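In: need a structure here:
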Amino acid sequence: METSNRLTEQEAVAALAALSNATRLRLFRLLVRAGHDGLNVGELQRLLEQPASTLAHHLSKLTSAGLVQQNRLGREVVCTAGYARMDNLLAYLTEQCCSGASAAQ
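Out: Presented below is the predicted three-dimensional model:
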């Protein structure tokens, strides 16, 4: 969970790098669409048509970047989008939006 809404440049690069793979981007978008209930790993595997080991690799990259959380509920693992990290990444990307517009004209 985020303790601050400001990302460092290194954290932003890590998050963007994690999303730079087409499968990871699809995976993240599926989790965003699923909402706060998330999806279990088996359902993600079925929807993405990925082998378990490949899916685990992609989930690991997204989890390391803070974009996915995984929670064990009994025998299943439920994944949810890291909404705080996503919001913080968007804030990082747009924090100086249009501040140089007059200089560029």
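
In: Could you use CA atoms for every contact and neighbour count after this?
Out: Will do.

In: all helices of the chain, in order?
Out: 9-19, 22-34, 41-48, 52-64, 83-94, 101-104 (DSSP state H).

In: what's the closest of those to Arg72?
Out: Between Arg72 and the helices of the chain, the shortest separation by Cα to Cα is 10.3 Å, and it involves helix 41-48.

In: follow-up on the earlier one: in CSV, list the helices of the chain along with distance to Asn71 and mean neighbour count.
Out: Listed next are the helices of the chain as CSV, based on distance: least, Cα to Cα, whole Å; neighbours: other Cα atoms under 10 Å:
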stretch, distance to Asn71, mean neighbour count
helix 9-19, 20, 17
helix 22-34, 13, 17
helix 41-48, 10, 15
helix 52-64, 11, 16
helix 83-94, 15, 17
helix 101-104, 44, 7
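
In: Could you also give me the structure for this next sequence, so I can compare it with the first?
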Amino acid sequence: MPLTYSVQEDSLLLTVSGGLSIFQAAERKPELLHALTMVQPRVVLDLAGVDEIDTAGIQLLLLLRRELAERGRQLEIGAYSPAVVAALDLLQLHERFSPADALLLPAGEDA
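Out: I've put the predicted structure just below:
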């Protein structure tokens, strides 16, 4: 399933569902990088629907983050699936995608 884009004030919301692994990497890369053509200063990823992610998917997220930062824009993850949380835990990459004061919780869980 392709990414869906929506604009909310100064933010671009990207909703990703399905797999974000090596098997989808070639398809997902241009979809994710399309966000670079949009003008909103902040890009928020909704990854609550991601049921599978591996290091290829993490690399795509890091690429998007780097490319946005080079353009003076910000990337945040607004919602996490358990698969995304597990991958970020394994690779110790929480701080790369979360605001410093945010609490990392899977989608649907409360503190």
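
In: What does the TM-score come to for these two?
Out: Superposed pair, TM-score by TM-score structural alignment, normalised by the length of the first structure: 0.31. Supporting alignment: 52 aligned residues with a Cα RMSD of 3.9 Å.

In: picking up where we left off before, looking at the helices of the first structure, which is closest to Glu76 of the first structure?
Out: Among these, the nearest to Glu76 of the first structure by Cα to Cα is helix 41-48 (7.4 Å).

In: who does that closest one touch, helix- and strand-wise?
Out: helix 22-34, strand 76-81 (3 or more Cα pairs under 8 Å, 6 or more residues apart in numbering; DSSP states H and E).

In: Make a markdown table from the ones you listed and add distance to Leu55 of the first structure to it.
Out: A markdown table is the format used below for those (distance: least, Cα to Cα, whole Å):
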| stretch | distance to Leu55 of the first structure |
| --- | --- |
| helix 22-34 | 9 |
| strand 76-81 | 12 |
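
In: so which of the ones you listed comes closest to Glu43 of the first structure?
Out: Shortest distance between Glu43 of the first structure and these, using Cα to Cα, is found for strand 76-81: 9.4 Å.

In: Next, the angle from the closest one to helix 52-64.
Out: 50 degrees (axes from the mean of the first three to the mean of the last three Cα atoms, to 10 degrees).

In: Next, the angle from strand 76-81 of the first structure to helix 41-48.
Out: Using the same axes, to 10 degrees: strand 76-81 of the first structure against helix 41-48 is 60 degrees.
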